[in-house]
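Enquirer: Whatever this is, show me its structure:
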Amino acid sequence: MLHLDADAVERALSPRALVDALRTMFREGAEAPLRHHHTLPSRDDERPGTLLLMPAWQAAGQGYVGVKVATVFPDNPAQRDLSAVTGVYYLAEGGSGRPLALLDGTLLTRLRTAAASALGADLLARPDARTLLMVGTGALAPHFIRHHAAVRPYTRVLVWGRDPAKARAVATAVSPDLPDGTVVEPVADLAEGIAVADVISCATSSSAPVVPGALLRPGQHLDMAGGFTPLMRETDDEAMRRGRVFVDTDGALVECGDLVDPLKAGAITRADIQGDLFQLCRGERPGRGGPEEITVFKSVGTALEDLAAAAFAYERATGIA
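Expert: You can find the predicted model right below:
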């Protein structure tokens, strides 16, 4: 059985190729039951941890079957200088179940999360988007910037976080990976960044709205990928009212506060959800309706994305792809 550590996974999964691998998987489909959530005990001064089990499989004899086992401890970065999300991915042959590979699930999760975010932007953001605002400075931020830059020719990338030093560090780290001439810089004032951004991408673990809907302007695309429980919010109800809302999967409607709260409050209804990545990638639902429209994309992740990333990494590592 092949073992792909983090370095091997990163070598196998270039941003554009991974975005396209996810696009293909959403178009072709796979079985991906709603993930299993199990709350884990934690210290009294920390948020609870979560154990996630995420299986997915393709049709027998036509693909792969796999499962990710991951833990999420939101306070790891601050308390232990560890990633909030860690895990492993087991990949097997479809139809037979023959073990094929064990992959680093921590980096795999970061890369596929960034790729799904970029796929949403590729389908919904204005084609002439040139300024990206990255909200959040955690481990996901550099990957999000690289993947978004693979689907739009950004000339300016702004990074905002509560800690200005971390924002500077992210900007410095990612700058060499972007095309020559791309300006990458921290922004101290979030409102200032929102005012000039064409695409706003959020990857935070916030429990309170970070991006005010009132500050959004016509033509912007708001992407949110950080919140994955009903107690987490990255924007407010006003943003959901003003924008045309899309999701990665229906799981977002029950798993994240950015949708659970406004649905419960009546700010939006389920009929206001314009489509998911399956429908968008298959051309079953239209994306952006015009240049002045505000689009909102909320993703919580799905085992289908893990399967697509793991299968593609395996094929690249073995020379199949």
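
Enquirer: Only C-alpha atoms from now on, for both contacts and neighbour counts.
Expert: OK.

Enquirer: quick one, strands of the stretch 51-200 of the chain?
Expert: 64-72, 85-93, 99-104, 131-135, 156-160, 183-186, 199-202 (DSSP state E, counting those that start in this stretch).

Enquirer: got those as a markdown table, with distance to residue 306 columns?
Expert: Output for those, formatted as a markdown table (distance: least, Cα to Cα, whole Å):
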| stretch | distance to residue 306 |
| --- | --- |
| strand 64-72 | 7 |
| strand 85-93 | 8 |
| strand 99-104 | 11 |
| strand 131-135 | 23 |
| strand 156-160 | 27 |
| strand 183-186 | 29 |
| strand 199-202 | 20 |
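
Enquirer: among those strands, which is nearest residue 230?
Expert: strand 64-72 (14.9 Å; Cα to Cα).

Enquirer: and that closest one, what other elements does it pack with?
Expert: Under the contact definition 3 or more Cα pairs under 8 Å, 6 or more residues apart in numbering; DSSP states H and E, strand 64-72 sits against strand 49-57, strand 85-93, helix 105-124, helix 303-318.

Enquirer: on contacts alone, who are the packing partners of the second one?
Expert: Identification of packing neighbours for strand 85-93 by 3+ Cα pairs under 8 Å, 6+ apart yields strand 64-72, strand 99-104, helix 105-124, helix 303-318.

Enquirer: Residue 169 is nearest to which of these?
Expert: Once the helices and strands packed on strand 85-93 are compared by Cα to Cα, helix 105-124 is nearest, at 18.1 Å.

Enquirer: Please name every helix or strand in contact with that closest one.
Expert: helix 6-12, helix 15-28, strand 64-72, strand 85-93, helix 141-149, strand 221-224, strand 295-298, helix 303-318.

Enquirer: what's the closest of the strands of the stretch 51-200 of the chain to residue 261?
Expert: Per Cα to Cα, nearest to residue 261 of these: strand 199-202, 17.9 Å.

Enquirer: Sequence B follows; please return its structure for comparison with A:
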Amino acid sequence: MRDKDIRSLLTMEEAIKAVEDAFREKNLGRVQMPLKSYLFYEKYNGDHRFMPAYLEKLDIAGVKIVNTHPENRRKYGLPTVAGIIVLADPKTGVILSILEATWITAVKTAAASAVATKYLAREDSEVLGLVGAGLQAVAHLEALSHIMEVKEVRVWSRTRETLENFVKQMAMRYPKVNFVTTNVVRNAVEGCDVVATLTPSRQPIISGDWVKPGTHINAMGADAPGKQELDPAILKTAKIVVDDLEHCSYSGEINVPLTQGVISKKDIYGEIGEIILGQKPGRIRPDEVTVFASTGIAIQDIAVAEVVYREAVRLGLGVKIEL
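Expert: The predicted structure is shown next:
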């Protein structure tokens, strides 16, 4: 199923619910999700990752095959992230659907940020900082608008064209929001209530002294070993919540600080599923700095893809092929 068809079949509300349910199911022990595996193409600054999962409650299984090539757009005019999701019937093993993964990947990532923001951000949060202005920023603004009353968005991008395109599109879609653009990362972080970091950086780009008390950070860019966006000093004092401890320790925001011994696994407060289930409280004080470190896990993709597949079947959409 093509990406443009998927966009017409999937709402952000459905994606947020699907991702929250998937996190809940994970911490109830009702999913299978082996550690994602990678092929690294160092000479091309890219990789492929393979992400399988089975969700017992939905009775759906699948695997996502997705790449990350940060230089694709500049060098070749191609998307930096692309891939497919294959859904299978656990009962028979039959392949049910092959879906383009671009929009599902963007939406499931933003939905995870929305879920974390729901449980970890201050209820009076109004100012959103976006570090990155690509497709993830578009999806994040939509997702977070369902959770917080966004009155101002401060956004940074390394390229002026991307920044201007983002604001031009979003200003029409969100006419009541004040958009502030900047070519300095600090200005997209300092003074914000909620910050989403959405870059492929391999070195910290967010300094600890920019983060005011009470800030919630969704650290979403680190999705492979060696990637990091936050000054480790932030993690030393923040309440750190992860999507999955095993995955995030290997390839999420905490992977480099853990390897370097700056933090230990004892410094990780818990998984978001534990907070959803009420096993641990989320935000306790208004002055806490909270960090959701999400590397992105397969149950998110498969749960959201299942929503799309179910709706496509209901409406009789898609192209039927014989395998």
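
Enquirer: ok so, going back, export the helices and strands packed on strand 64-72 of the first structure as CSV, with columns for distance to residue 249 of the first structure and mean neighbour count.
Expert: Output for those, formatted as CSV (distance: least, Cα to Cα, whole Å; neighbours: other Cα atoms under 10 Å):
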stretch, distance to residue 249 of the first structure, mean neighbour count
strand 49-57, 14, 21
strand 85-93, 20, 21
helix 105-124, 11, 25
helix 303-318, 10, 23
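
Enquirer: Which one of the ones you listed lies nearest to residue 266 of the first structure?
Expert: helix 105-124 (24.8 Å).

Enquirer: The closest one vs the second structure, average offset?
Expert: Taken over the aligned residues, the distance from helix 105-124 of the first structure to the second structure averages 1.4 Å (mean Cα distance after the TM-score superposition for the first structure).

Enquirer: Over which residues of the second structure does that helix lie when aligned?
Expert: Aligned by TM-score structural alignment, helix 105-124 of the first structure falls on residues 101-120 of the second structure.

Enquirer: could you dump the helices and strands packed on strand 85-93 of the first structure to JSON lines with distance to residue 78 of the first structure?
Expert: Formatted as JSON lines, these follow (distance: least, Cα to Cα, whole Å):
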{"stretch": "strand 64-72", "distance to residue 78 of the first structure": "13"}
{"stretch": "strand 99-104", "distance to residue 78 of the first structure": "22"}
{"stretch": "helix 105-124", "distance to residue 78 of the first structure": "18"}
{"stretch": "helix 303-318", "distance to residue 78 of the first structure": "26"}
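
Enquirer: nearest to residue 282 of the first structure, of those?
Expert: It is, among these and with distance given as Cα to Cα, helix 105-124, at 11.2 Å.

Enquirer: got the angle between the closest one and helix 303-318?
Expert: 110 degrees (axes from the mean of the first three to the mean of the last three Cα atoms, to 10 degrees).

Enquirer: re earlier: nearest to residue 277 of the first structure, of the helices and strands packed on helix 105-124 of the first structure?
Expert: helix 15-28 (6.4 Å).

Enquirer: Buried residues in that closest one, which are they?
Expert: 15, 16, 17, 18, 19, 21, 22, 23, 25, 26, 27 (16 or more other Cα atoms under 10 Å).

Enquirer: Need the counterpart of the fourth one in the second structure.
Expert: Residue 18 of the first structure maps onto residue 15 in the second structure, with residues paired by TM-score structural alignment.

Enquirer: tell me the contacts of the residue lying closest to its match once chain neighbours are set aside?
Expert: Counting by Cα to Cα, 6 or more residues apart in numbering, residue 304 is the residue found nearest to residue 15 of the second structure once chain neighbours are left out, at 5.7 Å. Under the criterion of Cα atoms under 8 Å, 6 or more residues apart in numbering, the neighbours of residue 304 of the second structure are 14, 15, 18, 19, 104, 108.

Enquirer: What of residue 219 of the second structure?
Expert: So residue 219 of the second structure contacts 196, 197, 198, 229, 230, 253, 291, 292, 293, 294 (Cα under 8 Å, 6+ apart).

Enquirer: The first one -> the first structure?
Expert: Which is residue 196 of the second structure. Aligned partner of residue 196 of the second structure by TM-score structural alignment: residue 201.

Enquirer: Tell me, how many residues neighbour the closest residue to that match other than its chain neighbours?
Expert: Spatial nearest neighbour of residue 201 of the first structure, excluding adjacent residues (Cα to Cα, 6+ apart): residue 223 at 4.6 Å. Applying other Cα atoms under 10 Å, we find 28 residues neighbouring residue 223 of the first structure.

Enquirer: Over to residue 73 of the second structure?
Expert: 12.

Enquirer: how about it, what's its partner in the first structure?
Expert: So, by TM-score structural alignment, residue 73 of the second structure is matched to residue 77.

Enquirer: do residue 138 of the second structure as well
Expert: In the first structure, residue 138 of the second structure lands on residue 142 (TM-score structural alignment).

Enquirer: Residue 203 of the second structure belongs to a helix?
Expert: No: per DSSP: H, G, I helix; E, B strand; the rest coil, residue 203 of the second structure lies outside any helix segment and is strand.

Enquirer: Just give the number of residues close to whatever residue of the first structure lines up with residue 242 of the second structure.
Expert: Aligned against the first structure by TM-score structural alignment, residue 242 of the second structure finds its counterpart in residue 247. Neighbours of residue 247 of the first structure under the rule other Cα under 10 Å: 25.

Enquirer: you'd agree residue 247 of the first structure is up against residue 301?
Expert: No: look at residue 247 of the first structure against residue 301 with Cα atoms under 8 Å: they stay out of range, at 9.9 Å.

Enquirer: Dump the buried residues of helix 15-28 of the first structure into CSV; add distance to residue 292 of the first structure as well.
Expert: Listed next are these as CSV, based on distance: Cα to Cα, whole Å:
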residue, distance to residue 292 of the first structure
15, 28
16, 27
17, 30
18, 29
19, 26
21, 30
22, 28
23, 25
25, 30
26, 27
27, 28
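
Enquirer: count of residues packed around the match of residue 196 of the second structure?
Expert: Residue 201 of the first structure, neighbours per other Cα under 10 Å, totals 28.
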